[in-house]
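In: no FASTA, just this:
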């Protein structure tokens, strides 16, 4: 593992134009391109292919094409993961997604950060922050999740939201910037009155 890759995974500034990083990026993009060429009916081939792309993938993933990511190996999804068309994950840092997560169309998860100084941007300086999504989360269409965000378990994120800060467990959150509008009160299913 080269030094720039280690810096990237640790959230430190790194050189995004490093030849080894670019080589890994293009290798992953070729694998994603191949995945997106598979027919929707080729379920076994699609599952095999997505499991090769992602760093970890639980049982019964369903990732509709087109799907886009940078490296893939930094993405970890749990069991029964579903994403609709045009999921984009810029996974310069680790992206962890729990079990039974549903993601609507045109959702973007961005871990990568760029300097505001144009000279630093021009030379390829970047850094990245983790994204974590808990179990039983539903993310509506056209949601953008920014670097460093954690979305708790059992949350719903309304369509079109831009998630800039952490969302606690059992929340319904919407807007730009996304904010909690309701907390869920979960009923005990075994309650016998």
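Out: Great, that's in hand. Given the structure is predicted, the values throughout are model-derived calculations rather than measurements.

In: going forward, measure contacts and count neighbours with C-alpha atoms only.
Out: OK.

In: which residue packs closest to residue 58, ignoring adjacent ones?
Out: residue 79 (4.2 Å; Cα to Cα, 6 or more residues apart in numbering).

In: could you list every residue that touches that neighbour?
Out: The contact partners of residue 79, taken as Cα atoms under 8 Å, 6 or more residues apart in numbering, are 57, 58, 59, 60, 61, 98, 99, 100.

In: Can you select the buried ones among these for me in ChimeraX?
Out: Here is the ChimeraX command that selects the buried residues among the contacts of residue 79 (16 or more other Cα atoms under 10 Å):
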select :57,61,98,99,100
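
In: putting a second one here so we can go through both:
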């Protein structure tokens, strides 16, 4: 019953946001490549839909306008996804007021509130006169957040993150992160290895927390 109700609500939400989707598709097919003016207008509007209805409407809009977006994800209030080439896999969770550039978000990843995922590191270049060039879509790089990654609130990410990592709140990630580790700080530095609890061990065992160790200075 629950799945049937959710299916109906998702379908109704897609009908409601259809005018926005049509605008973005017309822009995509009729205007020059990588034009996203109308797309960004619509993303700013749907970001402000409040409450549970807003979650359904944002998800509905992005499932119909992004390259790929699962109906089984959560996109929080105030969150803006700035490029339609973004990919969101099932059970991804994005908190409130996040800014997502050109990214691929893996299954079961948790993106905290106010996290910024940039479209790479070199979005502007110095020209021959020493002036910074304006934004160019040719400089976009897809940042991949692998499966089961937890990114803490306020972190800034411009590089790939491996599977099952934890990124501390407020961290700045500018170089790729290997799987199964925790990093924190600015710039982000190794804190400890992460490993799932051993099912054969009791819940009260201190060893069930993993075999990681903190880095000491």
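Out: Cool, got the structure. Everything numeric here is computed off the predicted structure, so don't read it as measured data.

In: Please state their TM-score.
Out: For this chain pair, the superposition-based TM-score is 0.76 by TM-score structural alignment, normalised by the length of the first structure; 167 aligned residues with a Cα RMSD of 2.4 Å.

In: So for stretch 63-79 of the first structure, what gets flagged as buried?
Out: Using 16+ other Cα under 10 Å as the test for burial, stretch 63-79 of the first structure gives 63-79.

In: Find the pair from the contacts of residue 79 of the first structure with maximum spatial separation.
Out: 60 and 98 (13.1 Å; Cα to Cα).

In: Checking the alignment partner in the second structure of the residue nearest to residue 58 of the first structure next. Helix, strand or coil?
Out: In the second structure, the residue matched to residue 79 of the first structure (TM-score structural alignment) is residue 90. When classified by DSSP: H, G, I helix; E, B strand; the rest coil, residue 90 of the second structure comes out as coil.

In: Against residue 43 of the second structure, how distant is residue 90 of the second structure?
Out: Distance, residue 90 of the second structure to residue 43 of the second structure, by Cα to Cα, to the nearest Å: 20 Å.

In: now do residue 155 of the second structure
Out: Distance of residue 155 of the second structure to residue 43 of the second structure, given as Cα to Cα: 21 Å.

In: What does residue 36 of the first structure correspond to in the second structure?
Out: So residue 36 of the first structure corresponds to residue 47, using TM-score structural alignment.

In: and its match, what is it in contact with?
Out: Residue 47 of the second structure makes contact with 54, 58, 76, 77, 78, 79, 80, according to Cα under 8 Å, 6+ apart.

In: quick check, nearest of the residues you listed to residue 201 of the second structure?
Out: The shortest gap between residue 201 of the second structure and any of the contacts of residue 47 of the second structure belongs to residue 76, at 36.3 Å (Cα to Cα).

In: Per the alignment, that closest one pairs with which residue of the first structure?
Out: Using TM-score structural alignment, residue 76 of the second structure pairs with residue 64 in the first structure.

In: Might you report the residue contacts of that match?
Out: For residue 64 of the first structure, the contact set (Cα under 8 Å, 6+ apart) comprises 40, 83, 84, 85, 86.

In: how about a cut-off of 10 Å?
Out: By Cα atoms under 10 Å, 6 or more residues apart in numbering, the residues touching residue 64 of the first structure are 35, 36, 40, 46, 82, 83, 84, 85, 86, 87, 105.

In: repeat for residue 48 of the first structure
Out: Taking Cα under 10 Å, 6+ apart, we find residue 48 of the first structure in contact with 35, 61.

In: where does it land in three-state SS?
Out: Of the three states, residue 48 of the first structure takes helix according to three-state DSSP.

In: Map it across to the second structure for me.
Out: Aligned partner of residue 48 of the first structure by TM-score structural alignment: residue 60.

In: Tell me how many other residues crowd the nearest residue to residue 137 of the second structure once chain neighbours are set aside.
Out: Excluding the flanking residues, the one nearest residue 137 of the second structure by Cα to Cα, 6+ apart is residue 34, at 6.7 Å. A count of nearby residues for residue 34 of the second structure, using other Cα atoms under 10 Å, gives 15.
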